[in-house]
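**Q** curious how this folds, go ahead:
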Amino acid sequence: MQHTIVMTGATRGIGRVAAEHILRRSPDTHLLVVARGSSGARPTPVPGAGGPTVSCISADLGSLKSVHSAATDIRDRLDRGELPPLRGFVGNAGIQHTNALTEGPDGLESTFTVNVLANHLFVRLLQNRFTTPARIVITTSDTHFGDARHNLGMVPGPSWRSPDTLARPGAFPRPHTTTAGRTAYSTSKLATIYLVHEYARRLPPGIEAVAYNPGFVPATGLARNAGPASRFAMRCILPALTLTPLATDRKAAGRHLAEVALGTIQAPSGSYVDRSRVARSSKESYDRRREADLWETAERFTTPGTDSAP
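**A** Next comes the predicted model:
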């Protein structure tokens, strides 16, 4: 049966590869891509897709008002029958800044907004439109482990604060530094796992939620806000690590993401998929109190009508 998968972060990097795999392997899929500057819902061809269509909707993931508008538009299209039934959401978009002070239009810290709150807003506004069985996939990162084995010493480990603090600029010491920006990134990825655990407990039966870790993938757009030296290393030097177990090449990471989204890689709801297999995330990532706190804060920031919501 024809169905819709909504996807962010599908225009470059592993998301682009995953989108092409989804459309090739699942001919019944209509892929709705959420991206900044997209032009409405006109179907456009995807290279190698073999015929299926992809439509686009514009949203700035750093603006909760923009995300709310896009999610509401998707919901309305589903209600009008303009889109096939919704069977999946892939929150693959992510951002990393060179500081922890970058503020979005809502007055919130940009890393936390894009990597955490935008996904939560999509999930909550679309959750009653899913046709089961359905799957939600949120791309996370093994930087949330905070050790050299998982982050190669390049990204500091997470530094958890109250979610209300994490959502605000300047949550970490020396917030103007690259170290603080990377700490904001790893902490936001820990937060995505907390929310996946909450989704598994709170969403209606038949809707699975899975956290996907692609591993370290050089030569993607994640370092686009870094300095020239870091961008050069990511583009020209670090790709050599894909020849070792320390890194994953873009094609493999995208293929695994597609397999998780389509359910080819079987994973219980609430689980953590490390590349192509279900695994345990960090010990710190299992904390019911933090998960509940984050849920409450994410709800407050994303629910219209509250002081902190768009």
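
**Q** alpha carbons only for contacts and neighbour counts from here, please
**A** Will do.

**Q** show me the helices in the chain, by range?
**A** With DSSP state H, the ranges of helices along the chain come out as 13-25, 64-80, 110-112, 118-126, 148-151, 163-166, 178-202, 228-232, 250-262, 288-302.

**Q** most tightly surrounded among those?
**A** helix 110-112 (a mean of 29; mean count of other CA atoms under 10 Å).

**Q** contact partners of that helix?
**A** Applying CA atoms under 8 Å, 6 or more residues apart in numbering, the external contacts of helix 110-112 come out as 62, 94-97, 100, 102-104, 166-167, 184-185, 188.

**Q** re earlier: among the helices of the chain, which is nearest Gly37?
**A** helix 64-80 (11.7 Å; CA to CA).

**Q** give me the distance from the longest strand seen in the chain to the chain's centre.
**A** The single longest strand within the chain, with elements called by DSSP state E, is strand 130-139. When distances are taken as CA atoms, centre = their mean, to the nearest Å, strand 130-139 is centred 13 Å away from the chain's centroid.

**Q** another sequence for comparison is provided below:
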Amino acid sequence: MARRPHDHYVVLARGDAARAAETLGQATGADRVVGVSCDLGSLADVNRAAGMVTAGVDAGRLPPLGGFLGNAGVVFLTTDTRTADGYEATFAINVLAHQLLIRLLMPRFVAPAWVVLTTSDSHFGQFRYTLGATPPPRWAAPAELATPRHGGPQAAGRAYATSKLGTIYLTHALARRLPPGVGAHSYNPALVAGTDFFRAAPQPLRAVMQGFFRLQLALGRGMTAERAGRRLAETILAGMPGPSGGYVDRGRAVPSSPESYDEGREEELWREGARLCG
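**A** Sure thing, here's the model as predicted:
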């Protein structure tokens, strides 16, 4: 994406964002890439990062926002991992932090613009999507999902699938609220190998999961990180297919799970998510 001439990009990263932006600029020849550090595990840091972006737009150092790609996601081995705010980390990072960040940036979007949030086909909760590696989602009140609780790998996998269902609910709620000409889509990259996604796991389990991912890659059920990233970028640059609020599976607009269409849950998430984010 950064190789496109005349575009300006902001890289939000938990670590050394300035270095990440510099590396991206050197690799692509882009000279308008800005880094802003942002730890999605801290709502205060999300507020700070969003404030830096909006201040840059208001001062003319950055152009009005034309797009937002939320590509961050985590999975843990337990459901008692806490963020800086005391929330269950999977739901807080994958859903609440993105909701807060986009809400704070919304007034700076200028049409035509887009918001894309990466989700997962694990939200279907069916064997043909997960091969039994992830339990099906189990939705509950947002305050309950944000509460740390005792649970091992099985519960943690369910929390991940549930958070990805929440990402689709958030996308639908956003589509009803974004300014005209600004669309929202959820995007499923499917199984992606080679991302160190299970870095929180002990080495033996991490090796098993990485082996499982490589096997699926060999069987044609997944993609390398490079290929998946290219597919995502090409889809965005070509114009997201389907109407705002839609679900895009590796570049194709398709229906998400029947459970993912629930306006009552979507509005509850929007309302209660705002309260949880302060």
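
**Q** next, the TM-score between them, please.
**A** In this superposition the chains share a TM-score of 0.94, using TM-score structural alignment, normalised by the length of structure 2; 277 aligned residues with a CA RMSD of 1.8 Å.

**Q** hang on, the earlier thing: out of the contacts of helix 110-112 of structure 1, who's nearest Ser69 of structure 1?
**A** Gly62 (12.7 Å).

**Q** map the closest one onto structure 2.
**A** Aligned counterpart of Gly62 of structure 1 in structure 2: Gly41 (TM-score structural alignment).

**Q** how about the contacts made by that match?
**A** So Gly41 of structure 2 contacts Thr83, Ala84, Asp85, Ala89, Ala92, Ile93, Ala97 (CA under 8 Å, 6+ apart).

**Q** would you mind listing which of those residues are buried?
**A** Taking 16 or more other CA atoms under 10 Å as the criterion, what is buried in the contacts of Gly41 of structure 2 is Thr83, Ala89, Ala92, Ile93, Ala97.

**Q** alignment lookup: the first one to structure 1.
**A** Aligning on TM-score structural alignment places Thr83 of structure 2 opposite Gly104 in structure 1.

**Q** excluding covalently adjacent residues, which one is nearest to that match?
**A** With sequence-adjacent residues excluded and distances taken as CA to CA, 6 or more residues apart in numbering, Gly104 of structure 1 is closest to Ser110, at 5.3 Å.

**Q** and Gly29 of structure 2, by the same measure?
**A** Nearest to Gly29 of structure 2 is Arg3, by CA to CA, 6+ apart, at 6.9 Å.

**Q** same check, this time on Ser63 of structure 1
**A** Per CA to CA, 6+ apart, closest to Ser63 of structure 1 is Pro105, 5.8 Å.

**Q** thought the one you found was touching Ser66?
**A** No: Pro105 of structure 1 lies out of contact with Ser66 (CA atoms under 8 Å); the separation is 9.8 Å.

**Q** any idea how far Asn71 of structure 2 is from Val57 of structure 2?
**A** In this view, Val57 of structure 2 and Asn71 of structure 2 are 22 Å apart by CA to CA, to the nearest Å.

**Q** what's the answer for Arg158 of structure 2, then?
**A** Arg158 of structure 2 is 20 Å from Asn71 of structure 2, by CA to CA.

**Q** how about the equivalent of Gln127 of structure 1 over in structure 2: what's its closest non-neighbour residue?
**A** Using TM-score structural alignment as the criterion, Gln127 of structure 1 maps onto Met106 of structure 2. Once flanking residues are discounted, Met106 of structure 2 sits nearest to Leu178: 7.0 Å by CA to CA, 6+ apart.

**Q** re the thing from before, surely the residue nearest to Gly29 of structure 2 and Val33 touch.
**A** No: at 10.7 Å, Arg3 of structure 2 and Val33 do not qualify as touching, with contact defined as CA under 8 Å.

**Q** count of neighbours near the aligned partner of Pro64 of structure 2 in structure 1?
**A** The pairwise alignment with structure 1 assigns Pro64 of structure 2 to Pro85, based on TM-score structural alignment. Per other CA atoms under 10 Å, the neighbour tally for Pro85 of structure 1 reads 20.

**Q** what's near enough to touch the closest residue in space to Pro85 of structure 1 that isn't next to it in sequence?
**A** In this structure, Pro85 of structure 1 finds its nearest non-sequential neighbour in His3, 4.9 Å apart by CA to CA, 6+ apart. Residues in contact with His3 of structure 1 (CA under 8 Å, 6+ apart) are Asp28, Thr29, His30, Leu83, Pro84, Pro85, Leu86, Arg87.

**Q** sorry, back to before: name the nearest of the buried ones among the contacts of Gly41 of structure 2 relative to Arg199 of structure 2.
**A** Ala89 (14.8 Å).

**Q** just give me the match in structure 1 for Arg250 of structure 2.
**A** So Arg250 of structure 2 corresponds to Arg275, using TM-score structural alignment.

**Q** what of Arg265 of structure 2?
**A** By TM-score structural alignment, Arg265 of structure 2 lines up with Arg290.

**Q** next one: Ile236 of structure 2
**A** Checking TM-score structural alignment: Ile236 of structure 2 goes with Ala261.

**Q** one step back: kindly reformat the helices of structure 1 as JSON lines containing distance to Gly37 of structure 1.
**A** Converted to JSON lines, the helices of structure 1 look like this (distance: least, CA to CA, whole Å):
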{"stretch": "helix 13-25", "distance to Gly37 of structure 1": "16"}
{"stretch": "helix 64-80", "distance to Gly37 of structure 1": "12"}
{"stretch": "helix 110-112", "distance to Gly37 of structure 1": "18"}
{"stretch": "helix 118-126", "distance to Gly37 of structure 1": "17"}
{"stretch": "helix 148-151", "distance to Gly37 of structure 1": "32"}
{"stretch": "helix 163-166", "distance to Gly37 of structure 1": "28"}
{"stretch": "helix 178-202", "distance to Gly37 of structure 1": "24"}
{"stretch": "helix 228-232", "distance to Gly37 of structure 1": "24"}
{"stretch": "helix 250-262", "distance to Gly37 of structure 1": "23"}
{"stretch": "helix 288-302", "distance to Gly37 of structure 1": "22"}
